[in-house]
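>>> okay, sequence plus prediction incoming.
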Amino acid sequence: MPKSRVRKKKVYSNPTNTGSQTSDSYEPSPLWVPITAVSLIVIGIGWLVLYYLSGQAYPVAAWGYWNLAVGFSCMVASLLVLSKWR
């Protein structure tokens, strides 16, 4: 029975600056990013909870169901801020 040919494995070499991103593009985010995101989440959830528990009388009774839009908008804004977090 014939013996199979032994192939040499290629030696891995680390690529040097082949991408457009450099090492300084991976700087950590400023401190305001997570603080703002968590604050927006808490404000949004607090707005919605207050709206439901008050029987739709608070935070702004004249807005009616637009209070839901305000609460959910705060939470969506927090997701947008978190997309900048590294």
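Sure, I can see it. The structure displayed is predicted, hence computed values, not measured ones.
>>> drop to CA atoms for contacts and neighbour counts, all remaining ones
OK.
>>> can you map out the helices along the chain?
In the chain, the segments counted as helices under DSSP state H are 32-53, 66-82.
>>> other SSEs contacting the longest one?
Using 3 or more Cα pairs under 8 Å, 6 or more residues apart in numbering; DSSP states H and E as the contact criterion, the elements in contact with helix 32-53 are helix 66-82.
>>> put this next to the first one:
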Amino acid sequence: MPESSIRKKAAEKKKQTSAETAAEARKERQRRVAAPGSRRWVPPTFITVGLLGVLWLVVYYIAGHRIPFMSDLGGWNVLVGMGCMAAAFGIATLWK
């Protein structure tokens, strides 16, 4: 059965519209996938914060009774040291 010219024009218009929509969607995806800025700050930061946590615990166990603010904190020093190490692991997840 022959198609009318109106049907052909409608089919061509639909095909063109869907192709344009697909092209726009590809452009949007490419814009959203753009890489974030430089992450060169991450390794030195997480190493520093992690070592700070370890150093805090070492100083607390060796000389915590001689340092006034550490003796005032008491058992909370463990939380401070472990918190720094946990923060270091959290920062490490940002590394790409």
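Done, it's in. Not measured: the values here are computed from a predicted model.
>>> if we can go back for a sec, and residue 17 of structure 1, which of the helices of structure 1 is closest to it?
With Cα to Cα as the measure, helix 66-82 is the member of those nearest residue 17 of structure 1 (28.0 Å).
>>> give me the stretch of structure 2 that that closest one matches.
Under the alignment (TM-score structural alignment), helix 66-82 of structure 1 falls on residues 76-92 in structure 2.
>>> pull the distance from that stretch to the chain's centre.
Distance, stretch centre to chain centre, for stretch 76-92 of structure 2: 18 Å (Cα atoms, centre = their mean, to the nearest Å).
>>> hang on, the earlier thing: can you put the helices of structure 1 in JSON lines and add mean neighbour count and distance to residue 23 of structure 1?
Converted to JSON lines, the helices of structure 1 look like this (neighbours: other Cα atoms under 10 Å; distance: least, Cα to Cα, whole Å):
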{"stretch": "helix 32-53", "mean neighbour count": "17", "distance to residue 23 of structure 1": "21"}
{"stretch": "helix 66-82", "mean neighbour count": "17", "distance to residue 23 of structure 1": "22"}
